[in-house]
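In: what follows is a predicted structure for the sequence shown.
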Amino acid sequence: MGELVLDLLCHADFSGRIRPSREDIGFPAFSAEIAKLRAQNPEGTLLLDAGDAFSTNYWPGLPLVGAMIRSKTDVMTLGNHEFDRGPAFLDSCISACPFPILCANVRRKADSAPVPGTKPWVLLERCGIRIGVLGLTTEYTPYMVEKSAFAPFEMTSAAEAAARHIPAMRAAGADVVVVLTHMPFYQAADGTLTGELPELIDASPAADVWIGGHIPGDCAQVRSGACVVKAGFGGASIAHVRLTLDAASHRILDRSCAVVQTDPNGQADPEITRYIRSVTDPFEPYFREPLGSLNERWRMTLAHESKLGDFLADCLRYGGQTELSYMNTTSACGELLPGEITREELLYCAAFDDEMFTGIITGAQLHALLEAVYEPERFGNNAAIAFSGFHAAVDHTRPGGQKVLSVTRPDGTPIAPDERLSVTVSAYMASGGNDTGAIAGQIAWKPTGRHYHEAVSAYAKSLGVLTVADYPRLHETGEPENNHAPY
């Protein structure tokens, strides 16, 4: 009777990294890899995007939609960063997409309707095979987006959505059911999976393919008869799921999955390269300007203190002209190497270009903030913070809520609970980002009208040679509980 082969190419978190650089593979090489994989099965291949595609600092929105169209994206689910710039921006992006945008567990507060332009699921067809694709977004999204940007929306249960829509896709005739999520999961050395997506899988009706995203790291394994995959981050990798089906019954006979690393030397269609250059070339003089130099290697870490994280927090304090600053480490990445440091290299590490906010924080609130950061469940979702202008001692072997031993000035003088200090944060953290709203909500934040990248560039130029004078400033005993940090 014969067999049919269905190939699913999956990725997440391209995050606007379309320009080739030392850090990023770039869209031309990514699209070349997709084209090479699609050529193996032209009629039976789907390209699925698991979110965090539209929002970036320099060319957000329609230029990125244009890239997705040129890669022949078939379907996308929303990631948390799709909401970064508010509903009008999101609507403009969704409206420009000729392919379906999915999101089954975010709705408008005003009328309980789905995000405009989205569907909970879609039924696609390749080679006569009907593929139902359900889209879900991490339930942590409200804590990963600046509060006002997500204010018109609310999360609903992903498990309830899966329980409702997976059977509906089967009833509508889906031969293959795919759950395309912007949800994290973590793979232990023995292959065990933990995190939001595996918990959803265990609580949901059976599907054939589960796709994750949201955090770095690649994974491809068959788990309880289903392919579970996660790949992407700037197009550096692609998850490839292959399903072999009986041609008559469309029953799945065999399934496999793997992660393909993108060839950085892949030759893209010249039209695609021209398109990307038309978007990125205007920024080249800005990127290439030297901002200073560095005498050592700095590498960002999320769960522990690093000189790069301290420097970026110093930039924030410099920009706000305050006594203290703090920032989420997940808003930074990468490394700086000894030698000349260009704006491109430094701002890549600084990542998000939020407006800076200032306020007054008490010693008691500062202590409570640190306790909140190191609460195990919250730490597992967010990792640490980087800070400037104070020191802290933390004992990770103590119970949650009792881990912070001291909060002092750099000279060791304790910061009293009722002491009031000026502090600078990003708009994201001022809105209670990383689930710190209980503390951030107590502070009367004031917008500065200035953005973080302006402060980073100015501080680097003021130093000439990049240094961190106050290091270390976090004194730890033991290892943080529930640490999933990928770097």
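Out: Noted; the coordinates are in hand.

In: CA only for contacts and neighbour counts going forward, please
Out: Noted.

In: contacts only, for the residue lying closest to residue 453 once chain neighbours are set aside.
Out: Computed as CA to CA, 6 or more residues apart in numbering, the closest residue to residue 453 that is not its neighbour in sequence is residue 353, at 5.5 Å. Contacts for residue 353 (CA atoms under 8 Å, 6 or more residues apart in numbering) come out as 57, 451, 452, 453.

In: show me what the one helix or strand the last one maps to is packed up against.
Out: Assigned by DSSP states H and E, residue 453 belongs to helix 452-463. Using 3 or more CA pairs under 8 Å, 6 or more residues apart in numbering; DSSP states H and E as the contact test, the elements touching helix 452-463 are strand 290-294, helix 307-320, helix 343-350.

In: list the buried residues of the next helix or strand after it.
Out: Next helix or strand after helix 452-463 toward the C-terminus (DSSP H and E): strand 474-477. Residues 474, 476 are the ones in strand 474-477 that count as buried (16 or more other CA atoms under 10 Å).

In: just stretch 321-334 next, same as before
Out: Buried, per 16+ other CA under 10 Å, within stretch 321-334: 322-334.

In: same thing with stretch 369-388?
Out: Buried residues in stretch 369-388 (16+ other CA under 10 Å): 369-376, 378-388.

In: over to stretch 431-444?
Out: Using 16+ other CA under 10 Å as the test for burial, stretch 431-444 gives 431, 432, 433, 434, 435, 436, 437, 439, 440, 443.

In: dropping in the other structure now:
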Amino acid sequence: MEQSIHIFVTSDIHGYVLPLTYANNEKADLGLAKTAALIKENMSNNLNTFLIDNGDLIQGTPLTYYHAKTEQSDVNPMVHVLNELNYDAAIVGNHEFNYGLPYLYKTIEESKLPWLSANIVHQGSEKPVFGQPYVIKTFECGIKVALLGLTTQYIPNWENPNHIKGLSFLDAVETAKKWVPYLRSKSDVMIVSYHGGFERDLRTGKPTEMLTKENQAYQLCMEVEGIDVLLTGHQHRLLEGEVNGATIIMPGTQGTELGYVEINVHGEGDSWKVKKKEAKLISVSDYEPDQQVLDLIQPYESETQKWLDQALGQVDGDMTITDPMLTRLADHPFIEFINKVQMEAAGVDISSTALFDDHSKGFSEHITMRDIVSNYVYPNTLKVIEITGRDMKDALERSASYFSVNEEGDPIINPAFSIPKPQHYNYDMWEGIHYVIDLAKPIGHRIVSLMNKGKPIENDSLYEVVMNNYRAGGGGDYPMFKGKRVVKDIPIDMSELMANYILKRGTIQATCDHNWRVEISSFF
């Protein structure tokens, strides 16, 4: 007897429900409301369905930020949608921890579905923190499908330590080696849903990034026997195919695509064998948003939009960003503003920050809360850490590697910062020091001038620097910051710090002291 199993997966939704961008409320082909229409159509046409979210669900938009910070008495809006759509399970992603453990526990308690992660355990034990590491779904025909949840183990390198206190993050591959054989013995089909991505090229096996174990999907395919389907995410890529016999899929981000895997099985009773598997991505672009989801999310969205339109102050001068590349090549008033906010909050005179993506537009004349959250998209807090001059130079060299030079001698983005996903947030710009990046020099030797208060930075001298908690923990391949003495912890979100800074002044000045620049001294 032939049967088909239909797996549907979303991943890295990051708080997007409505088909719009919050910076300007313009329509966009994304969000769970559109995905819901696609899910409903496909699930109504098929028996034996399994609906899974692969993590990074509850953080990423003003909708989710506003709920986490002001409206926690209500059910989490993202969980409300998943409950309504009858999801079978969700995987814990790294951004699920951004608002702290109490908020995450509350979110899970409100869910009608289990949250899975076999490799996040209580310190000193192998007991999974979130209850169950897997689920087994038995269909009417008798086929049993096992789903194991895994999460990138690299979270301690990014997350605020207070948000993961008492937790251990085990190696995802070693955890899978433990659970997959056990689950294979109890099921006919084995699915692993891993909130992590691919560390190697799917065709050649060559490394595509530093092998830090942030992403281990390729290793899972190669080293863990018995995986029929591997659902992936974290990297926001669009992938479908097969690696070493495992069918793989990654459905991008923000609900632009729904991942779908069809598994054909043959058998009867207690004996079923997988005969064929096929993965494909289905775009939401041709679908209208589901009205039921729109109605459900409207009360949350209404309050969020009111909050976003709050007037905060105005700009004297020009803080707009017209070209993100130019903003990263020379000091810019908007970047200087963020660093000023950080330095005032921390009480230090050296700061670093990043332009997180190419969608940031800076500030126009009149500033609202919408402007802040559309430019500063992460719920970062700040830390002041003590570093040496050598640490500072190493960090600047890491940032300088963001650039390559094309055949015409023009600066371009180093593919290491754009493949497999854009990593603009890993290029930092500093205030309180003076430095020059020379792109004619080889990577690792590009900082040709580095001064503080008119004097060269000394390798062994100590400096107090404020930066976001992600970078202070070494996130983004900045190991020189990891484990440094924390002088001060500022546990207030940057969005709030920026809003308070503007409210205090009413009008902020667009200033730029040109303390750094990128140049090309010679080429060829």
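Out: Structure received. Remember, it's a predicted structure, so these values are computed and weren't measured experimentally.

In: ok, back up a step: now the buried residues of stretch 321-334 of the first structure as CSV including secondary structure?
Out: Listed next are those as CSV, based on DSSP: H, G, I helix; E, B strand; the rest coil:
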residue, secondary structure
322, coil
323, coil
324, strand
325, strand
326, strand
327, strand
328, strand
329, helix
330, helix
331, helix
332, coil
333, coil
334, coil
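
In: what's the closest of these to residue 95 of the first structure?
Out: Closest to residue 95 of the first structure out of these is residue 331 (28.2 Å), distances taken as CA to CA.

In: check contacts around the closest one.
Out: By CA under 8 Å, 6+ apart, the residues touching residue 331 of the first structure are 350, 351, 352.

In: before we move on, what about residue 414 of the first structure?
Out: By CA under 8 Å, 6+ apart, residue 414 of the first structure lies in contact with 406, 407, 408.

In: ok so, going back, relative to strand 290-294, how tilted is the helix holding residue 453 of the first structure?
Out: On the basis of axes from the mean of the first three to the mean of the last three CA atoms, to 10 degrees, helix 452-463 of the first structure is oriented at 60 degrees to strand 290-294.

In: show me the contact partners of helix 452-463 of the first structure.
Out: Contacts for helix 452-463 of the first structure (CA under 8 Å, 6+ apart): 291-292, 312, 315-316, 318-319, 343, 346-347, 350, 352-356, 426, 466.

In: could you check how far the residue nearest the centre of the first structure is from residue 435 of the first structure?
Out: The centroid of the first structure falls nearest to residue 214 when counting by CA atoms, centre = their mean (4.6 Å). Noted for residue 214 of the first structure: a distance of 16 Å to residue 435 of the first structure, by CA to CA, to the nearest Å.

In: equivalent analysis for residue 218 of the first structure, please.
Out: Distance from residue 218 of the first structure to residue 435 of the first structure, by CA to CA: 26 Å.

In: what does residue 168 of the first structure give?
Out: 34 Å.

In: for residue 271 of the first structure, same thing?
Out: For residue 271 of the first structure, the distance to residue 435 of the first structure - CA to CA - is 43 Å.

In: list the contacts of the equivalent of residue 57 of the second structure over in the first structure.
Out: Using TM-score structural alignment, the equivalent of residue 57 of the second structure in the first structure is residue 53. By CA under 8 Å, 6+ apart, the contact list for residue 53 of the first structure reads 12, 13, 14, 15, 16, 64, 79, 81, 82.

In: right, and the helices and strands packed on helix 452-463 of the first structure - which one's nearest residue 120 of the first structure?
Out: The closest of those to residue 120 of the first structure is helix 343-350. By CA to CA, the value is 34.1 Å.

In: after superposing, tell me the mean distance of the closest one to the second structure.
Out: For helix 343-350 of the first structure, the mean deviation from the second structure after alignment is 2.9 Å (mean CA distance after the TM-score superposition for the first structure).

In: list the buried residues in the helix or strand following that helix.
Out: For helix 343-350 of the first structure, the succeeding helix or strand toward the C-terminus, using DSSP H and E, is strand 355-362. For strand 355-362 of the first structure, burial by neighbour count (16+ other CA under 10 Å) applies to 355, 356, 357, 358, 359, 360, 361, 362.

In: do the same with stretch 3-21 of the second structure
Out: Within stretch 3-21 of the second structure, judged by 16+ other CA under 10 Å, the buried ones are 3-19, 21.

In: counting only strands, which of those make the cut?
Out: Using DSSP state E, the members of those that fall within strands are 3, 4, 5, 6, 7, 8, 9, 10, 21.

In: related to what we said a few turns ago, buried sites along the helix holding residue 453 of the first structure?
Out: So, applying 16+ other CA under 10 Å, buried residues of helix 452-463 of the first structure: 452, 453, 455, 456, 457, 459, 460.

In: which one of those residues is nearest residue 155 of the first structure?
Out: Here the nearest of the buried residues of helix 452-463 of the first structure to residue 155 of the first structure, counting by CA to CA, is residue 452; it sits at 29.0 Å.

In: if you skip the residues just before and after it, what's nearest to that closest one?
Out: Closest residue in space to residue 452 of the first structure, ignoring its immediate chain neighbours: residue 353 at 5.2 Å, by CA to CA, 6+ apart.

In: which one in the second structure is aligned with that neighbour?
Out: Alignment note (TM-score structural alignment): residue 353 of the first structure maps to residue 379 of the second structure.

In: what's the spacing between that match and residue 497 of the second structure?
Out: For residue 379 of the second structure, the distance to residue 497 of the second structure equals 11 Å [CA to CA].

In: if I look at the counterpart of residue 450 of the second structure in the first structure, how far off is residue 276 of the first structure?
Out: Correspondence of residue 450 of the second structure to the first structure, assessed by TM-score structural alignment: residue 408. Residue 408 of the first structure sits 49 Å away from residue 276 of the first structure, going by CA to CA.

In: tell me the contacts of residue 38 of the second structure?
Out: The contact partners of residue 38 of the second structure, by CA under 8 Å, 6+ apart, come to 258, 284, 287.
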